[in-house]
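>>> Sequence plus predicted model, see below.
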Amino acid sequence: MALDGVHIEVNKGEVFGFIGPNGAGKSTTIRVLLGILKASEGEVKIFGKDAWKDAVDIHKRIAYVPGDVNLWPNLTGGEVIDLFVKLRGSNDQSRREELIKKFDLDPSKKCRTYSKGNRQKVALIAAFSSDADLYILDEPTSGLDPLMERVFQDCVLEAKNAGKSILLSSHILSEVEKLCDRVGIIRQGKIIETGTLQELRHLTRTSLLVETKEPLTSLAEVKGVHDIEEKDRALSFQVDYEELDHVMKYISQFGITRLESAPPTLEDLFMRHYEGAGGAL
């Protein structure tokens, strides 16, 4: 996957969401950041150091969790966690024990016996047990059940509150929405939008469900209204962000008896970017 002018900046105490369909360039970007691939042009700096030339120094301050974790089959989960934590020069046993309990992992089992979800748990416990400054998480909850996803989310927020930086690549949009301060959307190797969720929501639509005293006529002709559907005696439709005020004034003439509004989700925003692009999530 060729990257084209990708610009990402992750600040201290910030969770940056990195989203895009499979094949968009997320993992390639992360490999460049980790110093596994060398960028043919441009500048990649982490902590002010060159990601390729100074990879060894940088890795002492990074924790990385891939989406598909491979572990040494003959080591136990506990031994793998200890190995990774010691490589980063930290040895906080109480934190390790706390996370093993939270993630409900049996650390005495050999890694060959672990399910995909348990392998992810080993990597996450190792990452959050170490005192890293930057966490690079590439589809980290792959294989975890919903309860463990919540434990993961708590760990991310703890790291954020401690002033750490987190780059979270995910296709679970609800996860990104809950955790991220800013989001970058990548498509075909290019960052096409970046900003806070509030800043990006101008790109999408608000969902409305409206019931009126008088029949709501000619709604389809009102600028900014899309996807009208009848639901019992109510109408459900979407409204472009910038036309919301104008649409509300129009429908209020008919005497509103019921009004439900749902804010646009990241999923709405994402799907509009990829409409007709043939990119699977």
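Right, received. Where do you want to start?
>>> CA atoms for contacts and neighbours, from now on please.
Will do.
>>> nearest residue to the residue sitting nearest the centre point of the chain other than its sequence neighbours?
Nearest to the mean C-alpha position of the chain, by C-alpha atoms, centre = their mean, lies Val176 at 3.3 Å. Nearest residue to Val176, sequence neighbours excluded (C-alpha to C-alpha, 6 or more residues apart in numbering): Gly17, at 5.9 Å.
>>> After the helix or strand the one you found falls within, which helix or strand is next? Please name it.
Counting by DSSP states H and E, the element that carries Gly17 is strand 15-19. With elements assigned by DSSP H and E, the helix or strand that comes after strand 15-19 is helix 26-33.
>>> If we go by neighbour counts, what in that next one is buried?
Lys26, Ser27, Thr28, Thr29, Ile30, Leu33 (16 or more other C-alpha atoms under 10 Å).
>>> Which secondary structure elements does the lengthiest helix in the chain sit against?
For the chain, the longest helix by residue count, based on DSSP state H, is helix 146-161. Counting contacts by 3 or more C-alpha pairs under 8 Å, 6 or more residues apart in numbering; DSSP states H and E, helix 146-161 packs against strand 165-169, helix 173-179.
>>> The ones you listed into a markdown table, with extra columns for distance to Val69?
Shown next, in a markdown table, are these (distance: least, C-alpha to C-alpha, whole Å):
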| stretch | distance to Val69 |
| --- | --- |
| strand 165-169 | 15 |
| helix 173-179 | 20 |
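>>> Please work out which of these is packed deepest.
Greatest average neighbour count among these goes to strand 165-169 (a mean of 24), per mean count of other C-alpha atoms under 10 Å.
>>> coming back round to it: tell me which of the helices and strands packed on helix 146-161 approaches Leu99 most closely.
With distances scored as C-alpha to C-alpha, the stretch of the helices and strands packed on helix 146-161 nearest to Leu99 is strand 165-169 (18.2 Å).
>>> who touches the closest one?
10-19, 26, 133-140, 156, 159-160, 176 (C-alpha atoms under 8 Å, 6 or more residues apart in numbering).
>>> Off-centre distance for that strand?
Chain-centre distance of strand 165-169: 8 Å, with C-alpha atoms, centre = their mean, to the nearest Å.
>>> Just want the angle from that strand to helix 146-161.
140 degrees (axes from the mean of the first three to the mean of the last three C-alpha atoms, to 10 degrees).
>>> Against that first model, consider the following:
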Amino acid sequence: MSSAIDITGLHKRYGHRTAVHDLDLHVRPGTIYGLIGPNGAGKTTTLRTLVDIIRPTSGQVRVLGEDPRHGGARLRRRIGFVPGELRLEGRVTGHRMLSFYSETSGPVSRAYTAELAERLGVDLSRPVRSLSKGNKQKIGLIQAFMHRPELLILDEPTSGLDPLVQREFLTMVREAREAGQTVLLSSHVLSEIQQTADEVAVLAAGRIVAQGDVASLRLGSVRRVRVALDAQDPDALHRRFTGIPGVTELEVAAHGEALHLTATVEGGIDPFVKALAQETVRDLTIEEPDLEESVLRLYGPAARTEGGAR
């Protein structure tokens, strides 16, 4: 098997609206592949075709060497899936629900299930309907991982999780790769993909607008910067930073005894930092902008969402 996932010319229409346009995607076995894009980019539509929840209008899809439309339960047992809109209800406890899932997904180690629950911090003795959104999401993750499937397909898997649990989840994803499993991870959180993925595709308006290894793409090259400085002359400060390549949306304002500078920096940040070094820095915050803004800034009009695909 040369690819764990092969998508060729995938096209999906809902009435007059096209959600995915002639998409090609190939995921190598034993790797983490990130599928990233703004909400409405077509990520969920693409992932649902892989588990035969929806069927393509045209194109070819093969998962673990099989057509999802014909693989049936035998193929599904080889996959761990977390849907983008996980809904878990019922009076049963987490233990009972996972026991039910284990009957359909194949052999499951109770010890491993308990280990996953401990790592994610969820009480499986409580009724599922009484759990918070985040704890329901944890049960969804456990059911995907607990049978150690060949392929994990995870659609926005950290939704509702606190930062510490998100970090533990990313560790679980890396461990899965080390064990030889393949992971297709869909997210609109740029940092998740940067920390884990071997390769990534940027999806927008149902099309792939960039694809390759994480290092080769410019996904992390746009930053928002906020700085508080012990400086006296706002006009001089503004002039100094205006000439730096890649600095846009520059604003300088006085707040008390300090000057506050905000800017967007695209590309290398070293010239910006060297300009800052000429002043006394009281505070510095660097953050990634909204993903949709990043995609539009980096990849232009081709990335603009058309019609609200999912």
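Structure's in. What do you need? The shown structure was predicted, so the numbers you read here are calculated from the model rather than taken from an experiment.
>>> re the thing from before, buried ones in the longest helix of structure 1, by neighbour count?
Buried, per 16+ other C-alpha under 10 Å, within helix 146-161 of structure 1: Met148, Glu149, Phe152, Gln153, Cys155, Val156, Leu157, Ala159, Lys160.
>>> just stretch 75-88 of structure 2 next, same as before
Buried residues in stretch 75-88 of structure 2, counting neighbours by 16+ other C-alpha under 10 Å, are found at Leu75, Arg76, Arg77, Arg78, Ile79, Gly80, Phe81, Val82, Pro83, Gly84, Leu86.
>>> surely the first one meets Arg69?
Put plainly, it is Leu75 of structure 2. No: using C-alpha atoms under 8 Å as the test, Leu75 of structure 2 is too far from Arg69 to be in contact (9.9 Å).
>>> quick revisit: how about the residue nearest to the centre of structure 1, what's its partner in structure 2?
Val176 of structure 1 maps onto Ile193 in structure 2, with residues paired by TM-score structural alignment.
>>> Quickly note the distance from Ser170 of structure 1 to Asp138 of structure 1.
Distance, Ser170 of structure 1 to Asp138 of structure 1, using C-alpha to C-alpha, to the nearest Å: 7 Å.
>>> nope, Ile81 of structure 1 is what I meant
When Ile81 of structure 1 is compared with Asp138 of structure 1 (using C-alpha to C-alpha), they lie 18 Å apart.
>>> who has more neighbours, those two?
Ile81 (24 against 21; other C-alpha atoms under 10 Å).
>>> so what corresponds to that one in structure 2?
Match for Ile81 of structure 1 (TM-score structural alignment): Leu98.
>>> before we move on, what about Glu98 of structure 1?
In structure 2, Glu98 of structure 1 lands on Glu115 (TM-score structural alignment).
>>> Could you do Ser129 of structure 1 as well?
Under the alignment (TM-score structural alignment), Ser129 of structure 1 pairs with Met146 in structure 2.
>>> Count the residues that sit near its match.
Every residue meeting other C-alpha under 10 Å relative to Met146 of structure 2 is counted, giving 25.
>>> before we move on, the earlier item: what's the spacing between the residue nearest to the centre of structure 1 and Gly48 of structure 1?
26 Å.
>>> cool, Pro107 of structure 1 as well?
For Pro107 of structure 1, the distance to Gly48 of structure 1 - C-alpha to C-alpha - is 37 Å.
>>> Those two: who's more crowded?
The neighbour count for Pro107 of structure 1 versus Gly48, taken as other C-alpha under 10 Å, is higher for Pro107 (19 against 9).
>>> I'd say that one and Gly78 touch.
Yes: counting by C-alpha under 8 Å, Pro107 of structure 1 touches Gly78, with 4.4 Å between them.
>>> Tell me where structure 2 has helices.
Taking DSSP H as the criterion, structure 2 carries its helices at 43-50, 68-76, 94-105, 110-120, 133-145, 163-178, 190-196, 234-242, 270-276, 291-299.
>>> Can you check what angle separates the third one from helix 110-120?
When you say that, I think you mean helix 94-105 of structure 2. 130 degrees.
>>> repeat for the second one
Per the same axes, to 10 degrees, the angle that helix 68-76 of structure 2 makes with helix 110-120 is 100 degrees.
>>> quick one: helix 68-76 of structure 2 to structure 1 mean distance?
Helix 68-76 of structure 2 differs from its equivalent in structure 1 by a mean of 2.3 Å after superposition (mean C-alpha distance after the TM-score superposition for structure 1).
>>> Which parts of that helix count as buried, going by neighbours?
In helix 68-76 of structure 2, counting by 16+ other C-alpha under 10 Å, buried: Pro68, Arg69, Gly71, Leu75, Arg76.
>>> quick one: the second one and Leu154 of structure 2, what's the gap?
What it means is Arg69 of structure 2. 19 Å.
>>> In a markdown table, list the buried residues of helix 68-76 of structure 2 along with distance to Phe241 of structure 2.
Below are these laid out as a markdown table (distance: C-alpha to C-alpha, whole Å):
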| residue | distance to Phe241 of structure 2 |
| --- | --- |
| Pro68 | 54 |
| Arg69 | 57 |
| Gly71 | 59 |
| Leu75 | 57 |
| Arg76 | 55 |
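>>> quick one: which of those residues is nearest to Thr242 of structure 2?
Closest to Thr242 of structure 2, out of all of the buried residues of helix 68-76 of structure 2 and judged by C-alpha to C-alpha, is Pro68, at 54.1 Å.
>>> Excluding chain neighbours, what is closest to the closest one?
Using C-alpha to C-alpha, 6+ apart and skipping the chain neighbours, the partner closest in space to Pro68 of structure 2 is Asp52 (5.5 Å).
>>> Can you find the partner of the one you found in structure 1?
Checking TM-score structural alignment: Asp52 of structure 2 goes with Gly35.
>>> show me the residues around its match that make contact.
Ala51, Trp52, Lys53, Ala55.
>>> how do those residues look in structure 2, which are kept?
Compared against structure 2 with both residues aligned by TM-score structural alignment, their matches' C-alpha atoms under 8 Å, the contacts of Gly35 of structure 1 retain Ala51, Trp52.
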